[in-house]
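K.L.:
Structure here, sequence nowhere to be found:
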């Protein structure tokens, strides 16, 4: 049985029969996934954590659990902490830049519930610079609004210690927080021009869209050909982008706008198959940073939920 799927109901039962209570795990699944995803930065690991949490939950004497939501958040938080600690060692040997797994969202992220608060890809990159515990505290406090006392209970740490960690993490993130100043209409216009320049091979038009200090990070994970070092400057970035589009392996690729992590972004597709995702920051009317995710193992979160 897949715990991630809604369970069917018997539509023939008598009308007078009371509705079955919703399993707290199902009820709070968005919150639990959002917590795991923002702590880990990968859809795959977040789903694995939820699977483990589901198993633990269904092996628990639920009559002894007074507050199921808090119990589940605590379980997911600690499972994610354990996984993040071990993942850090793996990422030290990762081939090329490591980027978070992109997540397809609705056209208006505000329409979603807890996962609607999924931070941008740029913010997930910043969260990677925190320690595992700092990241857990920041996500629970700043994203989901838990009190220091509640977080202390989740992590089995004194509240005073959690306050100190929270202050340190918030200061760290604020000093590195990405800047955005483009409204939706401007971002949509820039996105359209960027796709047209890439697909038309227009170097000058592409360079005009890039900020003087633009940087591109490319995550291929050693699975596909990708730049293993960040690229800097409009000329280098634009020529690299057009070079990728011109390669024989890129034949048939077309670009399509989509909302990724709550922001208008770009998907590269061959037919219905997604081969990459490009997220970026727009500052002062130009693209300042680009993050190109092409690792095929990190594209599962871009499939529509119905697939």
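P.N.:
Structure's in. What do you need? Given the structure is predicted, the values throughout are model-derived calculations rather than measurements.
K.L.:
can we go C-alpha only for contacts and neighbour counts from here?
P.N.:
Will do.
K.L.:
And the strands in the protein?
P.N.:
210-219, 231-232, 254-260, 263-270, 273-283, 286-293 (DSSP state E).
K.L.:
Quick check: which of those is buried the most?
P.N.:
Mean neighbour count (mean count of other C-alpha atoms under 10 Å) peaks for strand 286-293 among those, with a mean of 22.
K.L.:
packing partners for it?
P.N.:
When contacts are defined as 3 or more C-alpha pairs under 8 Å, 6 or more residues apart in numbering; DSSP states H and E, strand 286-293 sits against helix 203-209, strand 210-219, strand 273-283.
K.L.:
take the one below as the second:
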């Protein structure tokens, strides 16, 4: 079966495909003839005897064979498809064209961007040069004025004093500005360093907590961003429990001679005791 664009044409002797003018079927028999015929050239003779007519509608594929994806047989022809008939080849050619267009567009965009960047750089350079020239000219004019230029004799004592004062003031202002800038920079750097250190410390603390949880009883109290954390060892809690029990068991404690020395062991935090011995928290 020969495929012409979207429609399928039947292979019958000398029958034309339903399509626009141009792609006439190869002659009788409609066998594979004229595949050699390429763009615009007349196709070769089919086995039936008649010539398959060359490129049909404008820019069409060649005679019988035609473009890729079009009808490979002489009977082909018609709408936009390759074989025998109308313009252009099949899907592959379309894809190639699309790719080429995209590449061209990308190249054009890149070239435009590069040109814009170059123009901006040139403009900046020109502006900088102009500014430098203006500054130099101003400096030269000021120097001439200070030396007493511009007609009339050189400046007197008063003028010189004024100039000195102005110079001193300017120097002082510049120094102050520089100091302020340096201080600001130092403060910013310190803040950044502190932030980084805090982040690092937080990370380290979290890791330590995870490690210690298995070994100790923890209590945490959070008050106004101040994290007060106290870790109590199990030994301390045990000693305290023993002490309490002893006091309860001995009559007349803590003043009895049977009582252990009256320096109690270090007391654990109250939040730790209920988790171990709820009965001992009373009394």
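P.N.:
Great, that's in hand. This one's a predicted model, so the numbers in the text were calculated from it and none came from an experiment.
K.L.:
Fetch the TM-score of the aligned pair.
P.N.:
TM-score for the superposed chains, counting by TM-score structural alignment, normalised by the length of the second structure: 0.17, backed by 84 aligned residues with a C-alpha RMSD of 6.6 Å.
K.L.:
that older thread, who wins for proximity to residue 198 of the first structure among the strands of the first structure?
P.N.:
strand 254-260 (8.7 Å; C-alpha to C-alpha).
K.L.:
what packs against that closest one?
P.N.:
On a contact count with 3+ C-alpha pairs under 8 Å, 6+ apart, strand 254-260 of the first structure meets helix 184-200, strand 263-270.
K.L.:
follow-up on the earlier one: can you check which of the strands of the first structure gets nearest to residue 200 of the first structure?
P.N.:
Short answer: strand 254-260, nearest of the strands of the first structure by C-alpha to C-alpha, at 10.9 Å.
K.L.:
returning to what we had before: tabulate the helices and strands packed on strand 254-260 of the first structure in CSV, adding columns for distance to residue 53 of the first structure.
P.N.:
Shown next, in CSV, are these (distance: least, C-alpha to C-alpha, whole Å):
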stretch, distance to residue 53 of the first structure
helix 184-200, 37
strand 263-270, 29
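K.L.:
for these, which one sits closest to residue 26 of the first structure?
P.N.:
strand 263-270 (26.7 Å).
K.L.:
The closest one vs strand 254-260, what angle?
P.N.:
Orientation of strand 263-270 of the first structure against strand 254-260 (axes from the mean of the first three to the mean of the last three C-alpha atoms, to 10 degrees) gives an angle of 140 degrees.
K.L.:
any chance of the strands of the first structure in a markdown table, with distance to residue 187 of the first structure too?
P.N.:
Listed next are the strands of the first structure as a markdown table, based on distance: least, C-alpha to C-alpha, whole Å:
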| stretch | distance to residue 187 of the first structure |
| --- | --- |
| strand 210-219 | 13 |
| strand 231-232 | 22 |
| strand 254-260 | 11 |
| strand 263-270 | 7 |
| strand 273-283 | 7 |
| strand 286-293 | 9 |
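K.L.:
what about the helices in the stretch 151-283 of the second structure?
P.N.:
For the stretch 151-283 of the second structure, the helices defined by DSSP state H, counting those that start in this stretch cover 157-212, 234-249, 273-276.
K.L.:
and of these, who's closest to residue 228 of the second structure?
P.N.:
Proximity to residue 228 of the second structure (C-alpha to C-alpha) singles out helix 157-212 among those, at 13.1 Å.
K.L.:
Just the residues contacting the longest helix seen in the first structure, thanks.
P.N.:
For the first structure, the longest helix by residue count, based on DSSP state H, is helix 68-91. Identification of contacts with helix 68-91 of the first structure by C-alpha atoms under 8 Å, 6 or more residues apart in numbering yields 24-25, 28, 32, 35-36, 39-40, 45-46, 49-50, 52-53, 57, 62, 65, 98, 132-133, 136, 153-155.
K.L.:
cutoff 7 Å now
P.N.:
24, 28, 32, 36, 39-40, 49-50, 53, 132, 136, 154 (C-alpha atoms under 7 Å, 6 or more residues apart in numbering).
K.L.:
what about residue 246 of the second structure, neighbour count?
P.N.:
By the criterion of other C-alpha atoms under 10 Å, residue 246 of the second structure has 16 neighbours.
K.L.:
Quick check: the gap between it and residue 204 of the second structure.
P.N.:
Remark: distance between residue 246 of the second structure and residue 204 of the second structure (C-alpha to C-alpha, to the nearest Å) = 42 Å.
K.L.:
now residue 3 of the second structure
P.N.:
Separation of residue 3 of the second structure from residue 204 of the second structure (C-alpha to C-alpha): 72 Å.
K.L.:
follow-up on the earlier one: now for the helices and strands packed on strand 254-260 of the first structure, which one comes closest to residue 283 of the first structure?
P.N.:
helix 184-200 (9.7 Å).
K.L.:
which residues sit against that closest one?
P.N.:
Residues outside helix 184-200 of the first structure that contact it (C-alpha under 7 Å, 6+ apart): 205-206, 209, 242, 255, 282.
K.L.:
now it against strand 273-283, angle please.
P.N.:
Helix 184-200 of the first structure runs at 130 degrees relative to strand 273-283, counting by the same axes, to 10 degrees.
K.L.:
buried stuff in helix 184-200 of the first structure?
P.N.:
For helix 184-200 of the first structure, a neighbour-count test (16 or more other C-alpha atoms under 10 Å) marks 187, 190-191, 194-195, 197-199 as buried.
K.L.:
Then stretch 160-174 of the first structure?
P.N.:
162-163, 165-166, 169-170, 172-173.
K.L.:
could the residues you listed go into a markdown table alongside distance to residue 213 of the first structure?
P.N.:
Listed next are these as a markdown table, based on distance: C-alpha to C-alpha, whole Å:
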| residue | distance to residue 213 of the first structure |
| --- | --- |
| 162 | 37 |
| 163 | 36 |
| 165 | 33 |
| 166 | 32 |
| 169 | 27 |
| 170 | 26 |
| 172 | 22 |
| 173 | 21 |
